[in-house]
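Novice: Sequence plus the predicted model coming up.
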Amino acid sequence: MDIDLSPEDAAFREEVRAFLRDNLPDAVKAGAAATPSVFVEPEIGQVWNAVLNERGWLGYQWPKEYGGTGWTPLQRYLFEKECALAGAPNLTVLGLKLLAPVIWTFGNEAQKAFYLPRILSGEDYWCQGFSEPGAGSDLAGLKTRAVRAKADDGGDNYVVNGSKIWTTHAHHANRMFTLVRTNPDVKKQAGISFLLIDLDTPGVSVRPILTVAGDHEVNQVFLENVVVPAANLVGEEGQGWTIAKFLLENERGGSCHAPKLGYDLDQVERAAREEGDGRGGKLADQVEWRRRVARARLGVEALEMIELKIMSEIAKGRKPGPQTSLTKLLASNLRQEIDLLAVDLYGPAGLQLDMTRPLYGETAPEPIHSNGAQLAAPRYLNSRAWTIFGGTNEVQSTIIAKSVLGL
C-alpha cells in the first residue's frame, strides 16, 4: 500500500491545517482538552460544528448531493487526523456520522429532505436509543414495543412503550433514533424496526445516570404510550436489524481513532519530561516508563495502518465490513492503556476526582498540581466504558473470530 501523499492531497492537508490554525476558537480547544468524556458538551461541540458548517466542511463524510463535501476517503482521513492533531473537539457523531448515512441509504425522499439539512444546521440534536436494561450486548433481545394504530383523525401511528438505557446526551437531544419491536411473533432479529422519535412527545421522560467519574453523559429514556407518526419509520417494518448492523459498522469504523490516541499519548509523553520520578530524576527517563510508552506508541501506529488499509478498501468501493470490529477492539484497549499511563504519570495528584463539571471555564474547580493531573482520574474512569459501548470487547472478538479469521 502506497501511503505517500499526492501533490493534490498534500495541498489539501495544508489547506486544512491553515483553516484549523485560523478558525479553531481557543475556548473550544481549551474546553475539548478539559473534557474527560468522548462527547463534548453542546456548548463546545455545536460551536465548532457551526464553524465547520459555515465553511461547508461539517458533512465531510457526506455525499455532495446531500450537503456534503464529496471528499475522497483519504481526504476525509486527513481532515480527521489534522483535527485531532490540532486539538479540535470530537464532532457530534450521533447525527452526523451514524444517523445521516442511515437516512440517505434507507430513508425516503421526504425524510432526506427534512432531516439531513437540520442535522447540518444543528437544529436537531440526536441521541441513539438502542440498548435496554435487558438488551445490551444481546441487542436482538430488545423489548421496547411499537404497535401500529390508527389515530382518531385517521392518521397512521405507532404507540411505543419501553425504555432505553445508556442513552448518550438524551438530556440535550430533541430527537432520538431507536430500535423497536414491531413484530413479536417472528425470529427476534426479523421483528425489529428503526424509528425516529421527537423527544418532546408526551410520554417521553429522561432520567440522568451519573457515572463513577462524575459525568452526566448517559441517561435512561422511558417511553410510555408515546405516539409516533408512521412516517417516522425508516426503511420497512422488520428492516431494523439490517439498518442497525449498517449503523454499527459506521460507529465502529467510521472514524480514525489512531491520530487522537497519538495526540493524547504525545501529551502524556510531554508531561513526563517535566514530572519527577521521586528519585531526583524525570519520569520520562525511567526504562519501564519508556517501555510502556513505546508499547502504546507501536499499538497506535499499527492501528493507523489498519485504518489506512480500511480507508483504501472504501476508496475502491468496498464496504468496511467486519474489520471495523478490529479497529474498535484495538482503539478501546489503547484508549484505556493511555489513560492509565496518565494516572501513573501524576501519582497521588492523578487520583484527584473533583465531581464538579465542567472542568473548563470560569467556574472550573482549582486543580491540585496541574490541569493534566485533574483530568487523569476522570478520563481513566470514563474510558472504562470504551470496552463496552458500541459492542463489548467480547462481542468484537467473536465477530473477528467468525467473520475475519473464519474460525
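Specialist: Arrived safely.
Novice: switch to C-alpha atoms for all contacts and neighbour counts from now on
Specialist: OK.
Novice: G240 and T105: what is the separation?
Specialist: 13 Å (Cα to Cα, to the nearest Å).
Novice: These two - which one has more neighbours?
Specialist: Per other Cα atoms under 10 Å, whichever of G240 and T105 has more neighbours is G240, with 25 against 14.
Novice: Tell me the helices and strands packed up against the strand or helix carrying N382.
Specialist: Assigned by DSSP states H and E, N382 belongs to helix 371-382. Secondary-structure packing of helix 371-382 (3 or more Cα pairs under 8 Å, 6 or more residues apart in numbering; DSSP states H and E): helix 323-346.
Novice: which secondary structure elements does the helix it packs on contact?
Specialist: Using 3+ Cα pairs under 8 Å, 6+ apart: helix 323-346 touches helix 240-253, helix 258-272, helix 287-315, helix 371-382, helix 393-399.
Novice: Take this one as well and set it beside the first:
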Amino acid sequence: MEFIDLKQQYNRYKDEIDLRIKNVLDKGHYIMGEEVFELEKELAAYTGSKHAIAVSSGTCSLFIALLALDVQPDDEIITVPFTWIASSEVISLTHARPVFVDIEPDYYNINVSLIEKAITKKTKGILAVNLFGQMADYEALNDLAKKHNLFVIEDAAQSFGSTQNGIHSCKKTLVGSTSFFPAKPLGCYGDGGALFTDDDKLASKCRAIRTHGGEMRHHHPYLGLNGRLDTLQAAILLAKLPHFNQEIEARQKHAEYYNELLNGIVETPEVMDSNTHVYAQYTIRVEERELLINALKKEGIPSAVYYPKCLHEQPVFEHLGYKLGDFPEAEKASKQVLSLPMHPWLKKEEQELIAEIIKTHASHYPIEALQCC
C-alpha cells in the first residue's frame, strides 16, 4: 500500500506529462522558459490572485516574502511551533526572531486569541501555517494584523486548493506562499513553490529577489538569490493542474469514508465551518501512537508523523529561551498525531483494512482519553 501514490498519478497523466516535458526538451529553454510564465498565469487565475511568482521551493517562497517585506534583524515574526522547520528557519535566516504562539487543538493552526499577548514593539508580522490541508482563521488574523499594523503571510504549503468563505488559499493575505514538493496535493517532480499577492510593487520586488535581486539583467536594486523554478517542473505542474480539482474531490471523499469508519474509535480531523479541506494529510490522534504504527507496519501499511517534535524543542532554536510546557497544545499534538495513507486513488478496501487494524488496537487508546485534547 502506498502512503502517497505518485506512480499511479504519473501513469494516469503520462501522455500529458511526457508531452509537456518533451516540448521543453525540444525548445531547450530550461531556465525561465515560457512554461514558467504560463504556469504563473494559470496559478494566479486558479487562486484569484493578481500575481503568482513561481520559485524553486516552498521554503524559498517564504524567504523571498520576508525579504520583500523588508524584515530586518531584531524584528519579531509571530508563528507556530507545531510545523515543519522551514516556517521558522526562514525567519531566522533574515536574522529576525521567531516568536511562537500555541495552536488550537481542533484544527492544529495558530490560536488567534493568544497572538495579541505575544505582540511587542518589535513585532513586524505574522507567519501563519495552514496545517494538514485547511486554512487558519484569516478573518480574525487579518483584523488583528490591521489593528497592530502588521503584515500576514499565509504559509499554504499543505493547503493549496482549499478555501475559506469561498476564497482560495493563497488569496487571503498580503502574500501567500505554497510548495510543490512531490508529496503535496499539487506537486512537481522535484522542488518547487510559488508566491501570490495582489500588490503590484510587492510582486515586482519578489520577482527581482527571485533572480538575484535584479529587475533587469545587470541591474540589481535588491539583495536576492537564485530562487527560480525550473522550466521542466513548471511543465509538469501545467500537466497536472487541470486534474487538481478532481483529485481534491477524491481526497475529500476518502476523508469522509475514513471519518465514517473511525468515528468513535479515534479522534478524526475536524474542519472549520468556513473552510474546505484538501487533506494533504489525513491525520488522527491516538494516545499510544507507537503501538498503532507498529500494528499498521506489520500489515504493510505506511503511516507518518507530522511532526514528532515541536520547533521550540529543536536544538537550533534553544537560544529563543522556550521550554517544555510553554506550548501545551502543540506539544500534546506532537505526541498524538498520526497521518494515514491519503491520495486520490485510495481504495475502499484499503481504508477498511486500516480501520480494522485501528479498531483491533482501540483498547490501547480509548476515545475517552482523548476528550481532553
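Specialist: Received the coordinates, thanks. In this text, all values refer to a predicted model and were calculated from it rather than measured experimentally.
Novice: where does the TM-score land?
Specialist: Once superposed, the chains reach a TM-score of 0.28 (TM-score structural alignment, normalised by the length of the second structure), with 177 aligned residues with a Cα RMSD of 7.1 Å.
Novice: and of the helices and strands packed on helix 323-346 of the first structure, who's closest to P42 of the first structure?
Specialist: helix 371-382 (18.2 Å; Cα to Cα).
Novice: Report the inter-axis angle for that closest one versus helix 323-346.
Specialist: 140 degrees (axes from the mean of the first three to the mean of the last three Cα atoms, to 10 degrees).
Novice: any idea how far D15 of the second structure is from L232 of the second structure?
Specialist: Applying Cα to Cα, the value for D15 of the second structure to L232 of the second structure is 15 Å.
Novice: More neighbours: which of those two?
Specialist: L232 (25 against 12).
Novice: so the more buried one touches I21, yeah?
Specialist: Yes: between L232 of the second structure and I21 there is a contact under Cα atoms under 8 Å: 6.1 Å.
Novice: overlap in contacts of those two?
Specialist: Common contact partners of L232 of the second structure and I21 (Cα atoms under 8 Å, 6 or more residues apart in numbering): none.
Novice: quick one, longest strand in the second structure?
Specialist: Looking across the second structure with DSSP state E, the single longest strand is strand 123-129.
Novice: what's the following helix or strand after that one?
Specialist: Toward the C-terminal end, the helix or strand that comes next after strand 123-129 of the second structure (DSSP H and E) is helix 138-148.
Novice: Okay, angle between that following helix and strand 123-129 too, please.
Specialist: On the basis of the same axes, to 10 degrees, helix 138-148 of the second structure is oriented at 170 degrees to strand 123-129.
Novice: got the buried residues for whatever helix or strand comes next after helix 138-148 of the second structure?
Specialist: Per DSSP H and E, the first helix or strand lying C-terminal to helix 138-148 of the second structure is strand 151-155. Of all the residues in strand 151-155 of the second structure, those buried under the rule 16 or more other Cα atoms under 10 Å are 151-155.
Novice: Output those residues as CSV; include the columns distance to E76 of the second structure.
Specialist: Shown next, in CSV, are those (distance: Cα to Cα, whole Å):
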residue, distance to E76 of the second structure
F151, 12
V152, 13
I153, 14
E154, 16
D155, 17
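Novice: right, and out of those, which lies closest to L141 of the second structure?
Specialist: Of all those, V152 has the smallest distance to L141 of the second structure: 7.6 Å, by Cα to Cα.
Novice: Now do the same contact list for the closest one.
Specialist: 125-128, 141-142, 145, 173-175.
Novice: if we go to 10 Å?
Specialist: By Cα atoms under 10 Å, 6 or more residues apart in numbering, the residues touching V152 of the second structure are 77-78, 124-128, 138, 141-142, 144-146, 172-176.
Novice: That one and L62 of the second structure, how far apart?
Specialist: Going from V152 of the second structure to L62 of the second structure by Cα to Cα gives 12 Å.
Novice: next one: L19 of the second structure
Specialist: 31 Å.
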